[in-house]
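S.K.: predicted coordinates and the sequence they were generated for:
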Amino acid sequence: MIASNDRNFRKRAASFEVHDLSLIIGDLSEGGAQRVVCNLASAWVHAGRRVAVVTLAGPQRDFFQLDPGVTRIALDVAGRSAGPVLGLLANLRRVRALRQVLRQIASPVAVAFAGSTNVLTVLAAWGLGTRLVISERNDPAKQSLGRPWNFLRKFLYRRADLVTANSHAALDTLSSYVPRELLAHVPNPVVFPTPLPSRVVEPLILNVGRLHEQKAQDVLMTAFAEVADEVPGWRLEILGTGGLDTELRKQITALQLSDRVLMVGQVDPWPHYARAAVFALPSRFEGTPNSLLEAMSFGIPPIVSNTAGGALEYVEHGVNGLVVPVDDAEALAAAMRELVNDSEFRERLGLAARDRVAACSMESALMAWEATLQLPSVQPRSQEVANNATT
């Protein structure tokens, strides 16, 4: 790994070999976009490609680990600024540092992931001759980056060579300021363990995601409180970290659910999927959440909100899951009650959920990404692309 605060950074950057493609993201902390970057980088390295992952943040924020064959460049230029002037200067430094690295890597294709990093990458790559692809992870109509970033997103995305999204709802929003011919739908590459861990189902409702207003865990706990007395023995587990940790823990105490709701933190979700009977994702907006596809692959029936974007492209109400109105704790409680009390219905939906995501393999998603990015074919170094990807 190379960090831009390394004294020999300029010398070492100048000696980089040319890479086939570079992936740019803010950090490698816990998150869906970060997991996608790691999975893609690992799969492409094992397919024989030279891949660089560039992060604005330093390695101290890492949750995911990259394959050793991936070149990691941590610019260590992320962080908050005290006021708009200092913020502008900090962003200019980020653009300059990123441009220097992109020039040295000289990859013919660069893919930027998520929010303000996309905007900064458009500016950094301007005029370098790199084919620049933007990967939008949420519906911009639902996810505001703040007024300056929203304006720059609308103005600069059209300067990219291609803008991708993992939901058709996001593409519809993007089409209002990006020409349709520059838009493409590309699915999430999801790595499923082979074989999947054995299922030993417990009376457990599971939620996986950042502790953020977007994910509506506050509504989830309110809904669980409504049914808790009716379903003794059932528990709620929430996997993830984020800024609402303290607030959500206070809500658990206020609802007197300390013995029924567990805040697990940042952990490997696979053992929890193997035990869960219901998956609840009442998000206020979504792209296509990896956690949903992972849960469905285990045959866990999901409950999602009717504003969950790409999730609604996979969940059909009453067929392979349940869809409830957003921010409606009573409707969410009713859906929980229905699944908890009817094991046959729960199993039928779970089997249909597993069938729905059977085609969402790393191999099929990787083919879609390579076709979209117009990557030339290579001689694979390993046939175990999916098995060697980050999980």
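M.R.: Nice, thanks for sending it over.
S.K.: drop to CA atoms for contacts and neighbour counts, all remaining ones
M.R.: Noted.
S.K.: let me know whether Leu312 touches Asn306 as I believe.
M.R.: Yes. At 7.3 Å, Leu312 counts as touching Asn306 under the criterion of Cα atoms under 8 Å.
S.K.: overlap in contacts, the two.
M.R.: With contacts taken as Cα atoms under 8 Å, 6 or more residues apart in numbering, not a single residue reaches both Leu312 and Asn306.
S.K.: ok, now which ones touch Ala358?
M.R.: For Ala358, the contacting residues are Ser297, by Cα under 8 Å, 6+ apart.
S.K.: here comes the other one, which I'd like you to weigh against the first:
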Amino acid sequence: MRILFVISTLRAGGAERVASVLANALSNAHEISLLRFDDAKPFYEINQNVKLMSLEYGVSDFGLIGNLKKRFSKILALRNVINGGKFDAVISFMDSTNLLVLAASTWLKTPIFISEHSYCKFLSLKWRILKRIFYPLATGLSVLTKEDLEYYKFVKNTKIIYNPMNFVPSNLSQPKENLIIFVGRLIEPKGCDIFLSSLKLLQNELKGWKIAILGDGDERVNLQKTAQNINLDIEFCGMVQNIDEFYKKAKILALSSRFEGLGNAFIEAIFYDVLRVATPTSGAKELIKDGFDGLISSDFEPESFAKKLKEALNLDANLTQNARVRQSEFDIKTIQNQWVDFIQKAKK
């Protein structure tokens, strides 16, 4: 098949990683093109088999009128690419890109598949209306959780397809350290402030532990100021390429998002025997059974999260062992086969 992937950028991010990994995997048996709006160097490795394309529009803000003009230009450029490429399918990632691709493909015969990575319950009224109008135009829609599947029942072909794990970790025999990691963008929805506030409540229990914050974002400066008032070994590492080295050492992964679809960290930790402690997001409830293969706080307050972190310090090995059972669900071969099957069935 000739398949076109479309995503706004290929910078660091969960959806960007999924698009890159899936395009790489499918390129071994299919003709894959990967289109993004800017021309920045991809953060994730792209196989030589994948034809990398750019609309060269970037993501700069040009004001209300300028942004409208840019969107119309993107739609026209996308339409030319889709119409001229003779693709068997187009797979689009993320809210705004999905809408642009659907608008650009109106009255074209190319099957359009959209991949949803936002949690449905936190959509604004604007996004609810736009998706209700445009998403039914898609040939198929992939979602990440059962809650999203139920919400998007107004789309004719909808399927849960998890994010893939693209490699099997090696050298896991090294001993774990007293290390807790937070993985995610340092923005308000990811809730790193909840994590730091919970640490402040556990300063005595966490003596001798290290905490590594893996990620960057607009809230980094404020979060670093908060961390200065906590008497613990907390390091802000920024975006890291060698994240597997942190997973190998870590005993606990803290996922304190205010809302989360299906973060890649939920999946990655399973393969490194890292105990997952999470707030009760849709993604956490999809991938963790509290007390069986991880821990989920009762609400999004620091006090509740601190209670689960304290429980995690006992490091019950059964929790990580039980989590291993689901590894095959995220194998890249499993996920790519699900996508091929989804495309072929939805096109009939």
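M.R.: Looks like it came in fine. What you see is a predicted model, and the numbers here were worked out from it, not measured in a lab.
S.K.: per the alignment, Asn320 of the first structure corresponds to what in the second structure?
M.R.: Using TM-score structural alignment as the criterion, the counterpart of Asn320 of the first structure in the second structure is Asp293.
S.K.: can you confirm Val304 of the first structure is in a strand?
M.R.: Yes. Assessed by DSSP: H, G, I helix; E, B strand; the rest coil, Val304 of the first structure belongs to a strand.
S.K.: check contacts around it.
M.R.: Under the criterion of Cα under 8 Å, 6+ apart, the contact list for Val304 of the first structure reads 280-283, 311-312, 315, 321-324.
S.K.: now with 6 Å, please.
M.R.: Contacts here follow Cα atoms under 6 Å, 6 or more residues apart in numbering; on that basis Val304 of the first structure touches 281-282, 323.
S.K.: most neighbours, which of those residues?
M.R.: For the contacts of Val304 of the first structure, counting by other Cα atoms under 10 Å, the largest number of neighbours falls to Pro282: 30 neighbours.
S.K.: what do we get in the second structure for it?
M.R.: Aligning on TM-score structural alignment places Pro282 of the first structure opposite Ser256 in the second structure.
S.K.: likewise Arg356 of the first structure?
M.R.: When the second structure is aligned by TM-score structural alignment, the residue opposite Arg356 of the first structure is Arg326.
S.K.: try Pro232 of the first structure
M.R.: Going residue by residue (TM-score structural alignment), Pro232 of the first structure aligns to Lys207.
S.K.: count the residues that sit near the nearest residue to that match once chain neighbours are set aside.
M.R.: Nearest-residue entry for Lys207 of the second structure: Leu232, 6.9 Å, with adjacent residues in sequence omitted and distances by Cα to Cα, 6 or more residues apart in numbering. By other Cα under 10 Å, 19 other residues sit near Leu232 of the second structure.
S.K.: which residue in the second structure aligns with Gly242 of the first structure?
M.R.: Using TM-score structural alignment, Gly242 of the first structure pairs with Gly217 in the second structure.
S.K.: so Leu4 of the second structure sits in a helix?
M.R.: No. Secondary structure of Leu4 of the second structure, determined by three-state DSSP: strand, with no helix assignment.
S.K.: so Gln34 of the first structure touches Asp27, yeah?
M.R.: No. In this structure, Gln34 of the first structure sits apart from Asp27 without contact. The criterion is Cα atoms under 6 Å, and the distance is 7.2 Å.
S.K.: which one of the two is surrounded by more residues?
M.R.: The neighbour count for Gln34 of the first structure versus Asp27, taken as other Cα under 10 Å, is higher for Asp27 (26 against 20).
S.K.: excluding its backbone neighbours, what's nearest the counterpart of that one in the second structure?
M.R.: Taking TM-score structural alignment as the alignment basis, one finds that Asp27 of the first structure is matched in the second structure by Thr9. Counting by Cα to Cα, 6+ apart, the nearest residue to Thr9 of the second structure once its immediate chain neighbours are dropped is Arg36, at 5.3 Å.
S.K.: looking at the first structure, which helix is longest?
M.R.: With DSSP state H setting the assignment, residue counts place helix 84-105 as the longest helix in the first structure.
S.K.: isn't the match of Asp27 of the first structure right next to Leu34, touching?
M.R.: No. Applying Cα under 6 Å as the test, Thr9 of the second structure and Leu34 come out as separate, 10.4 Å apart.
S.K.: strands of the stretch 51-200 of the first structure, start to end?
M.R.: Taking DSSP state E, counting those that start in this stretch as the criterion, the stretch 51-200 of the first structure contains strands spanning 51-55, 71-74, 109-113, 131-136, 162-165, 183-185.
S.K.: a markdown table for those, including distance to Arg275 of the first structure and mean neighbour count?
M.R.: Written out in a markdown table, the entries for the strands of the stretch 51-200 of the first structure read as follows (distance: least, Cα to Cα, whole Å; neighbours: other Cα atoms under 10 Å):
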| stretch | distance to Arg275 of the first structure | mean neighbour count |
| --- | --- | --- |
| strand 51-55 | 34 | 25 |
| strand 71-74 | 35 | 22 |
| strand 109-113 | 32 | 23 |
| strand 131-136 | 32 | 23 |
| strand 162-165 | 32 | 25 |
| strand 183-185 | 33 | 19 |
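S.K.: can you list those strands in JSON lines and add distance to Glu370 of the first structure?
M.R.: Converted to JSON lines, the strands of the stretch 51-200 of the first structure look like this (distance: least, Cα to Cα, whole Å):
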{"stretch": "strand 51-55", "distance to Glu370 of the first structure": "13"}
{"stretch": "strand 71-74", "distance to Glu370 of the first structure": "19"}
{"stretch": "strand 109-113", "distance to Glu370 of the first structure": "11"}
{"stretch": "strand 131-136", "distance to Glu370 of the first structure": "12"}
{"stretch": "strand 162-165", "distance to Glu370 of the first structure": "13"}
{"stretch": "strand 183-185", "distance to Glu370 of the first structure": "12"}
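S.K.: can you pull the contacts of Ala277 of the first structure?
M.R.: Taking Cα under 6 Å, 6+ apart as the criterion, Ala277 of the first structure is in contact with 201, 204, 300.
S.K.: no more questions from me, cheers.
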